[in-house]
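Q: Sequence plus the predicted model coming up.
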Amino acid sequence: MIKYITTLLTVMLLMAILLTAFTAGDKKPFLKTGTWRAVLQRPDGQQIVFNFTTAVEKNKQLLYVINGSERLLVDSVNREGDSIWIVMPFFAARFAARVLPDGNLEGVYTKSYGDKKQEIPFFAVYGNSERYTAPAKPAYNIAGNWEAVFGKGRRTENVIGVFEQTGTGKVTGTFRTPTGDYRYLEGIIGGDSLQLSGFDGGHAILFTAKLDNDSTITRADYYSGLAGHETWTARRNARVQLPDGYEQTKLKPGENRLSFRFLSTNGDTVSIQDALYKNKVVVVQILGSWCPNCMDETVFLSAYYKQHRKDGLEIIGLAYERTTDFTESKKALEPFQKRFGVQYPFLVTGVAVNDSLRTQKTLPQLETIKAFPTTIFIDKKGNVRKIHTGLDGPATGKYYEAFKQEFEETITALLKEG
């Protein structure tokens, strides 16, 4: 009997060792560690380029998407057989790839828009940190502010390009709009040619241009996703400004309070009239998980809330997703909450972002919801004091700092009121 037990224990120990070995083998890195150059290949021949680095931390394969100064962590990188699955943390985007004999990657990038999907072929080359190669030394320096117009005819959008440029021609920056910014763009100017691109899962964009001189651009194109395309023009203008973000979204005449009640992602019913919000300064964040600028605002608001909740500040997120289904909406929003440690509630409005009646169905006290994000400031008496439309995010540099300063001043003043 003792011999039998000893044999059984020996077998069990061997099985445990083998299981540990197999498990450890599964956790070994399966992508070369270092920098990659990735290309989304559009059918029209245009290439949306971005860089990423791969790393192994705590025996886990990770990836960081590089756009200018941003390093966006992608922590869902898995291997199934000969396939590599890279799932972006937000925006319902992922890559399916295979490792080629030379160690490079080839596959498909898929972006979901509700029940629709967009697929773009992609490949990634290991050991290449160049986004674009300059054909010549830069003929111009585009650093500064540019007054730009996207589109032609009746379908135009006035935006502001804000750029920085190094002596070698590397360009970083973004385009600011009345409803947000295009986040981090990076590229190069060689001769009179400009190439700028950005990728975060939500945005997959490329800007190209031929400069007429150091202050004028009349031959330029903007490519987005699989087939999006517009032309654009720009002229240097250091004084150009956007419309005041605090003057774009208004309450209806006679209204001064909000009234809403929705389910949170935790399944709780939350109302602005709840006791928790009485005699508190409340910020209502209008957002969507599909919105890159909302991601940037969530990063800021989450950190700010943790610091100032003790002072009498509350924040409520109102989410408008691409679906009306609660479960699907919750699934889309939870990565935001987890990644940024959001401690304030996200409420699912159950109204799709593309619903033309979204304002009437959810916040009928407003004239209209113009942009995502929109930020509503409510005083201790429950009155709406300010509404800010859009966001100058971290890619805008000094404009982001100005936004944060004004936000801080507004909250501080409201908290001091009786």
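A: Arrived safely, thanks for sending. Keep in mind it's a predicted model, so treat the numbers as computed, not measured.
Q: switch to C-alpha atoms for all contacts and neighbour counts from now on
A: OK.
Q: What is the end-to-end distance of stretch 388-402?
A: 13 Å (Cα to Cα, to the nearest Å).
Q: what secondary structure does Gly161 sit in?
A: The three-state label given to Gly161 by DSSP: H, G, I helix; E, B strand; the rest coil is strand.
Q: burial of it, as a residue count?
A: 25 (other Cα atoms under 10 Å).
Q: Look up the closest residue to it, ignoring the ones flanking it.
A: With Cα to Cα, 6 or more residues apart in numbering as the criterion, Gly161 has its nearest non-adjacent residue at 4.4 Å, and that residue is Phe175.
Q: which SSE is that neighbour in?
A: Element membership of Phe175, judged by DSSP states H and E, is strand 170-177.
Q: Tell me which other helices or strands the next helix or strand after that strand touches.
A: Tracing the chain C-terminally past strand 170-177 and defining elements by DSSP H and E, one meets strand 180-181 next. The contact analysis (3 or more Cα pairs under 8 Å, 6 or more residues apart in numbering; DSSP states H and E) places strand 180-181 against no helix or strand.
Q: Second structure for comparison follows:
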Amino acid sequence: MPVAFSLRKAIAGVTLALAATACQSDSKTAETTAAGAATSPLTAGIWRGVLSAQGQEIPFLFDVATAGGQPTVTLRNGEERLKLDEITTAGDSTTIRLGVFDAALVVRAAGEGKLTGAWVKYDANKPYRVPFTAELGAQPLFPVMADQKVTSFDGTWKVSFKDDTGKTYPAVGVFTQTPAGVTGTFLTSTGDYRYLSGQADGNTLMLSTFDGSHGFLFTGKQPGSTTPDNATRIEGDFYSGLTGHETWTAVKDPDAKLPDANALTGMKPGQKKLEFKFPNILAGGSISPSDPKYRGKVLVVQLLGSWCPNCMDETNFLAPWYEKNMERGVEIIGLGYERTPDQEVAARKLLKMKERMNVGYDLAVAGVADKDMASKSLPQIQKVLAFPTTIFIDKKGEVRKIHTGFSGPGTGKYYEQQNAEFNKTIDQLLAE
């Protein structure tokens, strides 16, 4: 889910009681659980969860497994599996922390094999709670009509999204359709909407995802008519939580592509070097590209946020890549832009990400999660358009390329092409 959309929209809703439960101390929760006074309502098996918003259901599947009495939850989005192992129970409520994100599912039993509760995001500027229910038992992600002729949505599509103000932006839709369902994603200039999965029902397409930071629902229909050049088209809606809504249209086009991600922004006229000095997330000290550690080396600067799934996709690529390649004379600096002005809180969020994702390169607190503020913090750059943004610096300390956005593994061949380009750029700069 591209940051351009996620930063514009906020989500809110469910009970204050659940939020209070979610904020109980870990030590108190651990004591309650250890005393045997609390029992988790999470039963082993496949569950279908539903986020309720805008009169819509945003469904997702998750697995529950138990080992030694301690449950683990695994979110399922297409081929992706996100394991959640920070789970605590206090009283009748269970809190499932959502990976690196400062968010949780706070749930309680609502009858045998049923849960009720909320998706709570603690890092939002205002209360961010979305009603949540779940039911145990293998079932389709979306209910479909039996014995109904199914329209094909398979292939590559040229897409245009329009928000409620009338502003539009281009995208590319890539879908794979089998008798088991539909998987795919949308690519945009600021990132992709990650792993989507769902079903086609008659001439209707239904796709959703929930990764802990975003809950998305895409619906679309092929109206039966075509464009003037007889191309098949789709008309649809995109829902995000309680308030986010856009419409989208698509035309089937195997050659659909986005603007060049390396040409969307650059350095200001007369500027060649990136200059900054930001606090290291580790105790004391600062990080600057002019530090002795980075001199004479190829340097990659990653603009990211621990709240950003596209950033996590890039970090999942960069962290192991760095471990394999740092001895070649290349370094990476991650500049964190967090949803808090408190540097200590921001540093803790980034440190949690660093530890959970085994990030070996340096991370600094650079500012708040706002593209305009990020642009001001790096005044040599024309404009920061997205999180993540990746900046390539040569051995002389000069910026050679700025790549906007990141196409994650849910985009398939686009992900592979992007990573091949990344390696090619590094090889060229190291060879100079």
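A: Good, I have the coordinates. Bear in mind that the values here come from a model prediction, so they are computed numbers and not experimental data.
Q: Provide the TM-score value for the superposition.
A: Here the superposed chains carry a TM-score of 0.89, computed using TM-score structural alignment, normalised by the length of the first structure; 393 aligned residues with a Cα RMSD of 2.1 Å.
Q: name the element Phe403 of the first structure belongs to?
A: Counting by DSSP H and E, Phe403 of the first structure is part of helix 398-416.
Q: can you name the residues of the second structure that that helix overlays?
A: Helix 398-416 of the first structure corresponds to residues 413-431 in the second structure, going by TM-score structural alignment.
Q: which one in the second structure is aligned with Trp85 of the first structure?
A: Per TM-score structural alignment, Trp85 of the first structure is aligned with Thr95.
Q: Can you tell me the SS state at the aligned partner of Tyr223 of the first structure in the second structure?
A: Using TM-score structural alignment, the partner of Tyr223 of the first structure in the second structure is Tyr239. Three-state call for Tyr239 of the second structure (three-state DSSP): strand.
Q: who are the neighbours in contact with the residue nearest to Gly161 of the first structure?
A: Phe175 of the first structure makes contact with Val159, Ile160, Gly161, Val162, Asp181, Tyr182, Arg183, Thr396, according to Cα atoms under 8 Å, 6 or more residues apart in numbering.
Q: Once you drop chain neighbours, what's closest to the fourth one?
A: This points to Val162 of the first structure. Nearest one to Val162 of the first structure, counting by Cα to Cα, 6+ apart, is Asn145 at 4.7 Å.
Q: What's the local residue count around the one you found?
A: Asn145 of the first structure, neighbours per other Cα under 10 Å, totals 21.
Q: With Ala263 of the second structure instead?
A: Count around Ala263 of the second structure with other Cα under 10 Å applied: 11.
Q: Quick one: residues contacting it.
A: Ile402, His403.
Q: Could you find the counterpart of it in the first structure?
A: So Ala263 of the second structure corresponds to Glu247, using TM-score structural alignment.
Q: Wait, a helix at its match?
A: No - applying three-state DSSP, one finds Glu247 of the first structure to be coil, outside a helix.
Q: what's the spacing between it and Tyr140 of the first structure?
A: Taking Cα to Cα as the measure, Glu247 of the first structure falls 37 Å from Tyr140 of the first structure.
Q: cool, Lys58 of the first structure as well?
A: According to Cα to Cα, Lys58 of the first structure stands 46 Å off from Tyr140 of the first structure.
Q: Of the two, which one has the most company?
A: The residue with more neighbours, out of Lys58 of the first structure and Tyr140, is Tyr140; 19 against 7, by other Cα under 10 Å.
Q: Does Ala20 of the second structure belong to a helix, a strand or coil?
A: helix.
Q: The first structure: which residue goes with that one?
A: Counting by TM-score structural alignment, Ala20 of the second structure has no partner.
Q: and Ala20 of the second structure, how far is that from Lys114 of the second structure?
A: 21 Å.
Q: swap in Val172 of the second structure?
A: On the measure of Cα to Cα, Val172 of the second structure and Lys114 of the second structure end up 38 Å apart.
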